[in-house]
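> sequence isn't available, so here's the structure alone:
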């Protein structure tokens, strides 16, 4: 599956690893950096979503998303992402991702507006409408990149630990574990200014974060391939 991702905001909070471990499948272990575990909140826009070698369809290939995640590994290897929730503005995308990737996608009303060019201000607003998901679950984030060149994060840094993940894990209704590999060039990241933040999607996932965002990063665009799901 080919996808283009735009205007990504990565927000991270430190969470006790034991609290996150209780929320992921028992075969997975919460990954830590220098003994600390993190939960992430990532709003962004997707475009060009389509199977490889097929053209995009504008009315279904572009939509907005916000996901809540943590970072895991399997038996000390294969570091990846575990998603607690993914809210999306396309009912078709939600149904397809649930069927093909066993991910906890939920229908939501989402708007993303940008103003400016060189350092655009992004205003992202979402409201979960899906009765399958815990509620209330909304997210309003207003953000922009800090002036300066975007660059790939350096291996061995916390930034690299958080953003450079190339496996997603999922669990089906029978509690079988699956994974899919993801390929893209390293994120061109910059520090982000968060001008406003009002969200309950992290809380809806059962995670009690504090009010202080630990890390803020922005990536303007990345081209992505997501490979088919495989059973672990």
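Now that the structure is in, tell me what you want to look at. Predicted model, so just to flag it, every value in this text is computed and none were measured. Numbers count the residues shown, from 1 in each chain.
> use CA for all of it now, contacts and neighbours both
Noted.
> gap between the two ends of stretch 22-39?
Using C-alpha to C-alpha, to the nearest Å, the end-to-end distance of stretch 22-39 comes out at 13 Å.
> quick check: buried residues in that stretch?
24, 25, 28, 29, 30, 31, 32, 37, 38, 39 (16 or more other C-alpha atoms under 10 Å).
> take the one below as the second:
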């Protein structure tokens, strides 16, 4: 599958690994930076969705997404583990849950952008789930960040595989894209129900926040891992 991602915001908080451990499948090791795990909320606009072997989807070929993610390793390979993925595309949510086993959830969403400021609003409305809200205001800084090897920003964002557990098996979904072009950003979070499973005191400080304007991606079939 090919996709384009735009107006993507990474909001990261450090978390002691023992607090996060109960929410991560036992098959995975939690990936750490300076002894800490990191959890992120990532809103963005997805468009130009194209399945391999087909032309671009002609109807509803775009959606808003809001995911909660952390970083894990399996057999010494690092990847992204999604705790939840909210989206405002009911067919996309159904297919992602059915075909890939990813924890997508239906939500009503809105993004309003004006120059370097924008607002992202989401309310989960998936049957059988509490209606979790997320409201934020983002201000993007102008200067691009240098892509320094070993930096926290690079460690948090340069990941090229999704890892998921289905039944008793682990699957890897490779992702191919150019390096992120990141800018610093400030965020004011007015409501955040997405991380209610973790203690409130972990989120009293503002998150480490980065913004990327646009990125094209290719996502390859999931591979069963040994």
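That came in fine, so what should we check first? For clarity, every value in this text was computed on a predicted model and none was experimentally measured.
> how about the buried residues of stretch 22-39 of the first structure in a markdown table, adding secondary structure?
Shown next, in a markdown table, are the buried residues of stretch 22-39 of the first structure (DSSP: H, G, I helix; E, B strand; the rest coil):
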| residue | secondary structure |
| --- | --- |
| 24 | coil |
| 25 | coil |
| 28 | strand |
| 29 | strand |
| 30 | strand |
| 31 | coil |
| 32 | coil |
| 37 | strand |
| 38 | strand |
| 39 | strand |
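> have a look at how far, on average, the longest helix along the second structure is from the first structure.
With residue count as the measure and DSSP state H as the assignment, the second structure has helix 90-100 as its longest helix. Following the fit onto the first structure, the mean deviation recorded for helix 90-100 of the second structure is 1.1 Å by mean C-alpha distance after the TM-score superposition for the first structure.
> off-centre distance for that helix?
16 Å (C-alpha atoms, centre = their mean, to the nearest Å).
> what are the buried residues along the helix or strand following it?
Moving toward the C-terminus from helix 90-100 of the second structure, the next helix or strand (DSSP states H and E) is strand 104-114. By 16+ other C-alpha under 10 Å, the buried positions in strand 104-114 of the second structure come out as 104, 105, 106, 107, 108, 109, 110, 111.
> next up, the contacts around the fourth one.
Going by C-alpha atoms under 8 Å, 6 or more residues apart in numbering, residue 107 of the second structure touches 86, 87, 88, 122, 123, 124, 125, 126.
> try the fifth one
By C-alpha under 8 Å, 6+ apart, the contact list for residue 108 of the second structure reads 87, 88, 122, 123, 124, 125.
> how many residues are close by the first one?
Neighbour count of residue 87 of the second structure, defined by other C-alpha atoms under 10 Å: 27.
> which residue is the nearest non-sequential neighbour of it?
residue 65 (4.4 Å; C-alpha to C-alpha, 6 or more residues apart in numbering).
> how much does the strand or helix carrying that neighbour stray from the first structure?
Using DSSP H and E, residue 65 of the second structure maps to strand 62-74. With mean C-alpha distance after the TM-score superposition for the first structure, strand 62-74 of the second structure departs from the first structure by a mean of 0.4 Å once superposed.
> that strand packs against which elements?
For strand 62-74 of the second structure, the elements it packs on are strand 29-30, strand 37-50, strand 77-87, strand 104-114, judged by 3 or more C-alpha pairs under 8 Å, 6 or more residues apart in numbering; DSSP states H and E.
> any chance of these in CSV, plus distance to residue 148 of the second structure?
Shown next, in CSV, are these (distance: least, C-alpha to C-alpha, whole Å):
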stretch, distance to residue 148 of the second structure
strand 29-30, 23
strand 37-50, 19
strand 77-87, 19
strand 104-114, 29
